[in-house]
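Asker: sequence unknown, structure follows:
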């Protein structure tokens, strides 16, 4: 099931790797999306707003952890591409140790500071307690999230994108069943949705672990592989921290937008929540393509094949732009009809606001593609700081727009915060591409 991505046509390699990741990402979105659908339908719009108001906080915490674990395994992919299996296994052992340490720290920090963070974000009083209960359970289950992320990232580093997909499908179906049981049968509200999410994530992580033990001899570690290596850890942290911060920086901007929305009340929050979830489902193809390009670049840089990297970016551009145009049209013309999955009351008020959000983001899907593809592509090549700078650019664009939206109490400007962020980051990433390719050419000559 492992794949050598250094030989063959880039377009075919990227598509074969991307499609399972895309399907897997969609199912991963179901964890929170199904929560929203069932909560919105069976509990009500305010409960949906409670879950939605924590979305940016979840992205801040879980996105940071996702970035870290992905960064920890960049060297795994590079060593695999270079055929250095002993060193590859050492990176896996080190990544596992680092992941455990990070999980403990993040669980403690997030749970201690959560109430203050919700208050800082102007969470409406009528949804505060339900939002707090939901996010505290999610934070208590951080280890389950990290377990899946690190193991799936290791498998993908070896070119295996299908197995993580299979386990995500199973856990997503489990999440649906648990949501219905906890919310509809036991009337646990938003807290029930959180428990369903954590349990399902834990199951997907355990399934990955069992698969590796049973079917991936390349990842069978000996005692020496579990030895903590400071120099290797330093390199993994050097790649992981910027990637984690990149997600966190983006999340901070999203939290600023959420704060602006919270001022407007529960219905704009609910509309923005529904619109964001619809957009996220379609945008998972960009995330998957970015993951494919990252792994492809990492293996080819490990093998010293820079021209393959260049061709990989070109092939990704063809895939990404075509998909962006089609997706943008769907969101603008028909996206609002997906809203009925989430909204059960006050439809005449909420649905038009969802439509406004989808029109705003639908016009700017090409910049969203570039942000996902090129940022991840650079990270796979071993660059951590430069992609993080594009995250800072996003923060500036999103943050400034959010501040203006809050002052003017404008829902439209809140919806435009992300498109502005994508445009600013895209401009910077285009200039970075030429620098990175030139710099890597010099490095590979040495």
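Answerer: That came through fine. Only a predicted model underlies this, so the values are computations on that prediction, with no experimental measurement involved.
Asker: please count neighbours and contacts with C-alpha atoms only from this point.
Answerer: Will do.
Asker: now for the helix or strand harbouring residue 412, which elements pack on it?
Answerer: Residue 412 belongs to helix 411-445 when assigned by DSSP states H and E. Under the contact definition 3 or more C-alpha pairs under 8 Å, 6 or more residues apart in numbering; DSSP states H and E, helix 411-445 sits against helix 230-264, helix 347-362, helix 365-380, helix 385-408.
Asker: dropping in the other structure now:
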């Protein structure tokens, strides 16, 4: 799962690297700001798929294949329909979205051109995420990695062809990303249809089942809210960052890419932990859940501390991967970002673990509460501190929000742990 998501990040990372090096900081700022918006939008589809994946894992743990296949069918049509509606709406409200993000006039055209093309790939992204979550929930994490590997390499090759060779500018980077997304989305769909036939609903399972749909909505909607709230916080922070101008925007764009790679392993560890918890929940193995919680916390803390140390020590070289050496103001801003936020990845590592645990036992509402606490703290503090101490106030607000949510999440666990481990009654 970690390797797969690292490859998925190559879509936007490749755009960032090539755009920053071959077009300039203005285009880099546009791609970075678009990345925050797209992360928020994708989190909606991913949250729906992750929530459905919890139900898939529980039914697999119970060995209830009839209900599992019915759930797959209901979840697929629900998520694809939501994706289509959102996609149409996005094309209609592109300009209001850009105004909401306070995009500076000098990069407005860059960002709009990039987004219009990127929006065309949302259906492919949703398709890939659905089948990736499905395959992972039943124990197959290799195939999603294979398709991502192929599409990531294609994205890199097309970026290098479209931007420096064909000189299609920022539109070329977007086109390369969309083509690669459709390769992974359609590819994994065809794999499922040909190689996973035991999970394809039979004729008698293709009927509407209100109970199955209710269970999917109960898990998926809350997980979707949790995921989208988390990324909406980033979007609001992005709006504040945009108000500081192109230098801060470009620094934040590069910093977020480094963040993504730095704490992506613990994010995926939390997602894998959720599958572990939900499968054991369905099988009634309470002791394995308790042992898993302790072991997972220890692993997340150790990994996060080591990654923070590396990011803080090598902040300069990391920023220079994305920023030209002559853009000293952008480099200085980005290094300051990594020294402040990058030092506290332990907070987000533990928070991802808590999200996975509460989702895995069928109580995603608690994950939503933790997300709202983290989101509310970081946004309120960022908007309070930024006018006083500048951009550093934005960077400081984020880890404070992480740690406050951690305190509540672990406190809740230890107060209520005798009641947490049996599956919530959503089945």
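Answerer: Okay, I see it. Since this is a predicted model, take the numbers as computed values, not measurements.
Asker: before we move on, the earlier item: export the helices and strands packed on helix 411-445 of structure 1 to TSV and tack on mean neighbour count?
Answerer: Formatted as TSV, those follow (neighbours: other C-alpha atoms under 10 Å):
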stretch	mean neighbour count
helix 230-264	22
helix 347-362	21
helix 365-380	26
helix 385-408	22
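Asker: in JSON lines, list those along with distance to residue 88 of structure 1.
Answerer: Shown next, in JSON lines, are these (distance: least, C-alpha to C-alpha, whole Å):
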{"stretch": "helix 230-264", "distance to residue 88 of structure 1": "11"}
{"stretch": "helix 347-362", "distance to residue 88 of structure 1": "40"}
{"stretch": "helix 365-380", "distance to residue 88 of structure 1": "15"}
{"stretch": "helix 385-408", "distance to residue 88 of structure 1": "23"}
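Asker: and of these, who's closest to residue 332 of structure 1?
Answerer: Among those, the nearest to residue 332 of structure 1 by C-alpha to C-alpha is helix 347-362 (4.7 Å).
Asker: so that closest one corresponds to what in structure 2?
Answerer: With TM-score structural alignment applied, helix 347-362 of structure 1 matches the range 327-342 in structure 2.
Asker: before we move on, the earlier item: among the helices and strands packed on helix 411-445 of structure 1, which is nearest residue 275 of structure 1?
Answerer: Relative to residue 275 of structure 1, the nearest member of these by C-alpha to C-alpha is helix 347-362, separated by 5.1 Å.
Asker: what angle sits between the closest one and helix 411-445?
Answerer: 30 degrees (axes from the mean of the first three to the mean of the last three C-alpha atoms, to 10 degrees).
Asker: show me what helix 347-362 of structure 1 is packed against.
Answerer: Using 3+ C-alpha pairs under 8 Å, 6+ apart: helix 347-362 of structure 1 touches helix 266-302, helix 306-334, helix 411-445.
Asker: average distance between it and structure 2?
Answerer: Helix 347-362 of structure 1 differs from its equivalent in structure 2 by a mean of 1.5 Å after superposition (mean C-alpha distance after the TM-score superposition for structure 1).
Asker: again with stretch 390-398 of structure 1
Answerer: Looks like 1.0 Å for stretch 390-398 of structure 1 (mean C-alpha distance after the TM-score superposition for structure 1).
Asker: which residue in structure 2 lines up with residue 135 of structure 1?
Answerer: With TM-score structural alignment as the criterion, residue 135 of structure 1 pairs with residue 115.
Asker: before we move on, what about residue 62 of structure 1?
Answerer: Residue pairing (TM-score structural alignment): residue 62 of structure 1 is matched to residue 42 of structure 2.
Asker: on that earlier part again, okay, buried residues for the helix holding residue 412 of structure 1 please.
Answerer: Buried residues in helix 411-445 of structure 1, counting neighbours by 16 or more other C-alpha atoms under 10 Å, are found at 411, 413-426, 428-429, 432-433, 436-437, 440.
Asker: now it against helix 365-380, angle please.
Answerer: Using the same axes, to 10 degrees: helix 411-445 of structure 1 against helix 365-380 is 30 degrees.
Asker: helix 385-408 and helix 411-445 of structure 1, what's the angle between them?
Answerer: Helix 411-445 of structure 1 and helix 385-408 meet at an angle of 170 degrees, taking the same axes, to 10 degrees as the criterion.
Asker: and for residue 64 of structure 2, the neighbour number?
Answerer: Residues lying near residue 64 of structure 2 (other C-alpha atoms under 10 Å) number 12.
Asker: nearest residue to residue 55 of structure 2 in space, please, no chain neighbours.
Answerer: residue 216 (7.0 Å; C-alpha to C-alpha, 6 or more residues apart in numbering).
Asker: just tell me what that neighbour corresponds to in structure 1.
Answerer: Per TM-score structural alignment, residue 216 of structure 2 is aligned with residue 236.
Asker: how much space separates its match from residue 161 of structure 1?
Answerer: 22 Å (C-alpha to C-alpha, to the nearest Å).
Asker: done for today, thanks.
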